[in-house]
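Enquirer: missing the sequence, but the structure's below:
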């Protein structure tokens, strides 16, 4: 497969993705924000627990 063919295929795939994609509505956007916030809180809590355990083990 030549560079031109692979580039043409890539452009066709990009056009297809743009055609089927849509802007999220308010409810979908709100759900995304909630899931992202929960993920951030979980990662922060795990990091906090790791730091606390690390400090307790250094006593």
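Expert: Here it is on my side, so go on. Treat the numbers as computed from the prediction; the structure is a model and nothing was measured. Residues are numbered from 1 along each chain as shown.
Enquirer: use CA for all of it now, contacts and neighbours both
Expert: Fine.
Enquirer: longest helix in this structure, please.
Expert: In the chain, taking DSSP state H as the definition, the longest helix is helix 26-57.
Enquirer: how distant is it from the center of its chain?
Expert: 14 Å (Cα atoms, centre = their mean, to the nearest Å).
Enquirer: same for it, what does it pack against?
Expert: With contacts defined as 3 or more Cα pairs under 8 Å, 6 or more residues apart in numbering; DSSP states H and E, helix 26-57 has no helix or strand neighbours.
Enquirer: mind checking how far the residue nearest the centre of the chain is from residue 20?
Expert: The centre of the chain sits closest to residue 36, judged by Cα atoms, centre = their mean, with a distance of 8.4 Å. Residue 36 sits at a distance of 24 Å from residue 20 (criterion: Cα to Cα, to the nearest Å).
Enquirer: below is structure B, check it against A:
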């Protein structure tokens, strides 16, 4: 294999790796978005439960 063929082969390998990396980054960004949405849902649930507990505590104090 001469130098030109070697360079072409290496470029091809790098392009394939770049595509693979970009696809992995896309998937990771998608997963992060899903996790952020789950986090927002858990935060809302926690706020709701906290309000219920505080309301219950106030009722007990009366």
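Expert: Here it is on my side, so go on. Predicted, not measured: the structure shown is a model, and the values here were computed from it.
Enquirer: what's the aligned partner of the residue nearest to the centre of structure 1 in structure 2 in contact with, if anything?
Expert: Residue 36 of structure 1 maps onto residue 13 in structure 2, with residues paired by TM-score structural alignment. Not one residue lies near residue 13 of structure 2 by Cα atoms under 8 Å, 6 or more residues apart in numbering.
Enquirer: one step back: please identify the buried residues of the longest helix of structure 1?
Expert: For helix 26-57 of structure 1, the buried set under the neighbour-count rule, 16 or more other Cα atoms under 10 Å, is empty.
Enquirer: how close does it sit to structure 2?
Expert: The superposed helix 26-57 of structure 1 is, by mean Cα distance after the TM-score superposition for structure 1, a mean 0.4 Å from where its aligned residues fall in structure 2.
Enquirer: tally of neighbours for the residue mapped onto residue 35 of structure 2 from structure 1?
Expert: Matched to structure 1 by TM-score structural alignment, residue 35 of structure 2 sits across from residue 58. Number of residues near residue 58 of structure 1 (other Cα atoms under 10 Å) recorded here: 6.
Enquirer: residue 58 of structure 1 and residue 52 of structure 1, how far apart?
Expert: 10 Å.
Enquirer: what does residue 59 of structure 1 give?
Expert: Residue 59 of structure 1 is 11 Å from residue 52 of structure 1, by Cα to Cα.
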